[in-house]
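1. Pasted the sequence and its predicted model underneath.
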Amino acid sequence: MADITVGSRIICEGNYGTVRYLGEVPPTKGQWFGVEWDDPSRGKHDGAHEGVRYFHCRHPTGGSFVRAKKVDPERQTCYEALKDKYGLASDGDTGVNEEDLYVIGRSAKKVMVEMVGAEKVSKQQSHEKLIEVDLRDHKIVSAGPDGILQTTAPNITELNLSKNLLPSWEEVAKITSQLHCLEMLHVSENMLELPEDPASLSPALQTVKIVFYNRVQLQTEQLLRCSSMWPALRELHICFNNITVLDRLGAQFPALTLLNLEGNLLHDWQEVLKLGGMKSLETLIVNDTGLTRIAFKDMSVGEKTDMFPCLKSISISRNKLQNWEDINELNKLQCLEELECRSNPVLSLDTDKMAVRLWLIARIGGLRVCNRSQVAVKERETAEFDYIKKYGLEWLGAGGDPEPDKNKPSLKFQQTHPRFAEIIAKHGAPNKMELEPVTTALKKTLLSVKIVCPSRGDKVFNKKVPGTMTVQKLKILIQRLTKANFSDLKLSYTSGKEDQEEKQEIELDNDMRDLNFYSIENNDVILVQEESS
């Protein structure tokens, strides 16, 4: 334990902590480690014992004293971990089988064959292949001998050092300064001390473009100080930290294209808007941040906001959004193409998961990817037609009319359904007859059909579907069952009656027609073909 000093990171019975004090604690004899634990529930006090202050903790129960024998003795350098995990040849090991260095001579004696350059070639082959290196949870405390990583594995581009025992950014810099190709760095779950002058470490981190710095109890002021260490940074993941305000973040990280704030308790959308001036930001992840609303009040219905001018993707899952109006607001973003939105109260307003996806698509006109699944052109058409059907009567009741000169929907309707005018301009305005609800008897009329997929081993799905289901909706159902590409699906059907010797195959050639139009009956067979687009 001679290498453990104040500031060292240790493990004790599976708990990680930082040594804040070394010495005696009267009236007991012998040396104690005063430890500030990463998990404050592991501690007993704040560094004071029996009225004497030995060290300080951020949490009132974050500290305690332990004996050296309780501390995990296993500790190693980055080089040792690299060598152990990836089996790198040591200085005296060429990587060549010793038996291959001998041949049998005329006198039946072994004769050694000299292999010129074997050691050099072997090392180059093993070292240069290392591009992505994962050393998570390897009890690493330091870099190792000066320059050893540069000669051992010079081509590393991605390095995972998460959950180790590195005490500071200075120690991390001793590792990264040797890796001139490094672009992605994982240092999550390391409680790293910041240097007095973070900018002094920028030469050691000048090639790093992506940083993962999750679960380190990071606060906003500490993060802002880090910015000068990462001059080339483009993607920053700082999940599950203590960041609650976003002041000056955009100014300190102007070149970011991706920012992941998942798990930080922001609570208020106004904090997120402080990032609105980031002109390079393309991806924003604010999952599980306590958001209760989304609003761009600088723009009215149908207008695009100047905020987040390049934002293409946003993730808002596991928040507290309760109204569809919050989703509508995202349509004000100029470039939004991708949305991840799961586990929000608003999504529970409709129990049909397929319908929820369609409402997300219909409300955001530029969406190409929804919850990590591509939005096909036909799926968008289905979503927008269904949106018209669902809210068409409400539109008519609010002053909407198929005749342009009579069409004057109320301001409230426009605010609640800001894309409705755009959708009917694209697909045509509905009339009242089209929107009248079907009778209860018709709703209950279901067809039992067999869905057969020859390209997937003639797998058969027995389903009950309403005769009023459109071909488009049937394709969406089949896409969900088979994981096939929506745009590749071609459907037809044959009669399920056994007394018919020659069964005609009829193509379902119009996505907007319902199954009743094609006279599909109980026990008919839906044939699914997949045609590559």
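-> Yes, it's here. Numbers count the residues shown, from 1 in each chain.

2. okay, CA-based contacts and neighbour counts for the rest of this
-> Fine.

3. Which neighbouring elements make contact with the longest helix along the chain?
-> Ranked by residue count and defined by DSSP state H, the top helix of the chain is helix 377-397. Using 3 or more C-alpha pairs under 8 Å, 6 or more residues apart in numbering; DSSP states H and E, the elements in contact with helix 377-397 are helix 353-363, helix 420-427, helix 432-435, helix 471-482.

4. Kindly reformat these as a markdown table containing mean neighbour count.
-> Shown next, in a markdown table, are these (neighbours: other C-alpha atoms under 10 Å):
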| stretch | mean neighbour count |
| --- | --- |
| helix 353-363 | 19 |
| helix 420-427 | 15 |
| helix 432-435 | 11 |
| helix 471-482 | 18 |
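
5. another structure for you, compare them:
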Amino acid sequence: MPSLSEAIHKKYGKEDAQNVEFGLPIEIYVPKTNPRNCMPSLLVLNDCDIESAGDEEELDEMCQIVEDLDLAQNKLEKWSEIFGILTHMPRLKFVNLSFNNLHSEILTTSTQNIFPFLRNLVLNGTLIEWKSVRTLLRLLPSLEELHLSLNAYSYVDLDPAPYATLRRLHFMGNPVHTWLEVCKLGAVFPELESLVLADCPLASLDVPEEREASPGGRTESESELCQCVTCPHACFARLHFLNLNNCLLSSWSEVERLSRFPALRQLRLSGCPLFEDYTEQERRQLLIARLPNVEVLNGGGVITDEEREDAERAFIRHYMDKPESDRPERYGDLVSVHGQLQPLVSIDLSPKKKVRITFRCGERADVRCISVYQTVQELKHRLEEFSGICTAKMRLFYLDQDLRAVPGCQEEMRFPTRQLYRYNMASGDEILVESKP
């Protein structure tokens, strides 16, 4: 396995090019460029099988100007080797160590291992333990952005002392299922402005009075937190951006809690079970009407006054014929603004919202009632358990029941963001599930 210094020489070193002769009375001399003199400030060496720092004197000479370091998908396992690399890069601001196996504990630290200029640290898929995270936070006094996604965290275990410099935290794909664990992140990082929780199995934003302790028992800091957290937004006074894509929210009352986050202006919320029976336009309007604080929803531009008014009027009409007990509190607020509206003339040309489809994968078959307003990507995600094929390697073929006898009539569902109704599906049609070669 190569060291970092060897990988640098291999990628950035130059061969000697002495006198180059072309059979002409002209000679061109191309001097050799030493890697010490051509080293870029952005050093990208991912997937190079690097497992150690290598020659420290060479690193010290070559890496003085390096500011961004990408060492993702290498063979680094020892923190002593990582610190041996970082100490020779005094200007370092960004480090990506994703998908190195960093499960081992940080055994020794010293004042030499404090990195005052490092602003952004990426540790996705490293399986780093919470104890090591706590140690790193003490060594990185200026850290502003931290990535801890895909590390199999089911709970949060950080020091109670606030870490005031962190502004952006990526925590996606971790199996945390209670909002209290998320509140621990907000308590430790009180200046947090951006939080990514996509693909976390959060079914509720509630903070119940009866609370389970974290594995290993409740710590003193956890007990203090339980006393001060009285509502979902208590620890997120400065949170401006929140990503809850593909979480498990299943009721509108959970969504309405987001309107109480005092600084929340940008929200990403899609792929939740709650939205399965709604069209894309219905989802957006019902979200905008419920969340007057949100200015940007699921990317794109700022919500205009015209779009918000249309959404609020659509919201009133959506609930006006429902029993008063089924109307949310927001309904009364909007009626006081827009008044009682007349129902619109209903001419429904939209496709049926649900159809019964037969799914086939090899010898297995399954009949399901599915929403035609979900996307191909969302459907693939829901077929993983049935097919045993991961989303990235899954292929879907749509088979119209009226065209089964026609050779080659299957249509591959190639576009992940296309909604199913665009295939004109009807009950009785089939979808074939196959694996990519």
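-> In hand now; what should we look at? This is a predicted model, so every value here is computed, not measured.

6. before we move on, the earlier item: any chance of CSV for the helices and strands packed on helix 377-397 of structure 1, columns distance to residue 289 of structure 1?
-> Shown next, in CSV, are those (distance: least, C-alpha to C-alpha, whole Å):
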stretch, distance to residue 289 of structure 1
helix 353-363, 20
helix 420-427, 30
helix 432-435, 40
helix 471-482, 30
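
7. ok, back up a step: buried sites along the next helix or strand after the longest helix of structure 1?
-> Next in sequence after helix 377-397 of structure 1, counting helices and strands by DSSP states H and E, comes helix 411-416. Across helix 411-416 of structure 1, burial judged by 16 or more other C-alpha atoms under 10 Å covers 413, 414, 415, 416.

8. burial of residue 309 of structure 1, as a residue count?
-> Neighbours of residue 309 of structure 1 under the rule other C-alpha atoms under 10 Å: 19.

9. next one: residue 21 of structure 2
-> Counted with other C-alpha under 10 Å, residue 21 of structure 2 comes out at 11.

10. dump the residue contacts of it.
-> For residue 21 of structure 2, the contact set (C-alpha atoms under 8 Å, 6 or more residues apart in numbering) comprises 27, 28.

11. try 7 Å this time
-> residue 27 (C-alpha atoms under 7 Å, 6 or more residues apart in numbering).

12. ditto for the one 10 residues further on
-> If a contact means C-alpha under 7 Å, 6+ apart, then residue 31 of structure 2 has 17, 18 as its contacts.

13. What separation do you get for it and residue 16 of structure 2?
-> 7 Å (C-alpha to C-alpha, to the nearest Å).

14. How about residue 77 of structure 2?
-> For residue 77 of structure 2, the distance to residue 16 of structure 2 - C-alpha to C-alpha - is 35 Å.

15. quick one, which of these two is more surrounded?
-> Each of residue 77 of structure 2 and residue 16 has its neighbours counted (other C-alpha under 10 Å); residue 77 has more, 18 against 11.

16. Translate the more buried one into the numbering of structure 1.
-> Under the alignment (TM-score structural alignment), residue 77 of structure 2 maps onto residue 167 of structure 1.

17. count of neighbours near the spatially closest residue to that match that is not a sequence neighbour?
-> Residue nearest to residue 167 of structure 1 in three dimensions, not counting chain neighbours: residue 192, with 5.3 Å by C-alpha to C-alpha, 6 or more residues apart in numbering. Using other C-alpha under 10 Å, residue 192 of structure 1 has 22 other residues around it.

18. OK, contacts around residue 192 of structure 1?
-> Taking C-alpha under 7 Å, 6+ apart, one finds 166, 167, 168, 169 in contact with residue 192 of structure 1.

19. Take these and lay them out in CSV including secondary structure and distance to residue 349 of structure 1.
-> Shown next, in CSV, are the contacts of residue 192 of structure 1 (DSSP: H, G, I helix; E, B strand; the rest coil; distance: C-alpha to C-alpha, whole Å):
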residue, secondary structure, distance to residue 349 of structure 1
166, coil, 48
167, coil, 48
168, strand, 48
169, helix, 47
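
20. Which residue in structure 2 aligns with residue 218 of structure 1?
-> Per TM-score structural alignment, residue 218 of structure 1 is aligned with residue 128.

21. separation between that match and residue 73 of structure 2?
-> 14 Å.

22. for residue 279 of structure 2, same thing?
-> Using C-alpha to C-alpha, residue 279 of structure 2 is found at 40 Å from residue 73 of structure 2.

23. Residue 233 of structure 2 now?
-> 36 Å.

24. Could you do residue 184 of structure 2 as well?
-> 29 Å.

25. Kindly report the same for residue 136 of structure 2.
-> From residue 136 of structure 2 to residue 73 of structure 2 the distance is 20 Å (C-alpha to C-alpha).

26. try residue 87 of structure 2
-> Distance from residue 87 of structure 2 to residue 73 of structure 2, by C-alpha to C-alpha: 21 Å.

27. ditto for residue 130 of structure 2
-> 21 Å.

28. More neighbours: these two, which one.
-> Set residue 130 of structure 2 next to residue 73 and count neighbours by other C-alpha under 10 Å: residue 73 wins out with 20 against 17.

29. got the contact list for the more buried one?
-> With C-alpha under 7 Å, 6+ apart, residue 73 of structure 2 has these contacts: 46, 47, 98, 99, 100.

30. which residues touch the third one?
-> The reference is to residue 98 of structure 2. Here residue 98 of structure 2 is in contact with 72, 73, 122, 123, 124, 125, 126 (criterion: C-alpha under 7 Å, 6+ apart).

31. how about 8 Å then?
-> 71, 72, 73, 122, 123, 124, 125, 126.

32. Just flag the most distant two among these.
-> Pairwise distances among those were taken by C-alpha to C-alpha; the largest, 12.9 Å, belongs to 71 and 125.

33. What is the burial count for residue 262 of structure 2?
-> For residue 262 of structure 2, using other C-alpha under 10 Å, the count is 15.

34. Excluding covalently adjacent residues, which one is nearest to it?
-> Once flanking residues are discounted, residue 262 of structure 2 sits nearest to residue 237: 6.0 Å by C-alpha to C-alpha, 6+ apart.

35. which residue lines up with that neighbour in structure 1?
-> Checking TM-score structural alignment: residue 237 of structure 2 goes with residue 309.

36. in terms of contact, does its match touch residue 335 like I think?
-> Yes: with contacts defined as C-alpha atoms under 8 Å, residue 309 of structure 1 counts as touching residue 335 at a distance of 7.0 Å.
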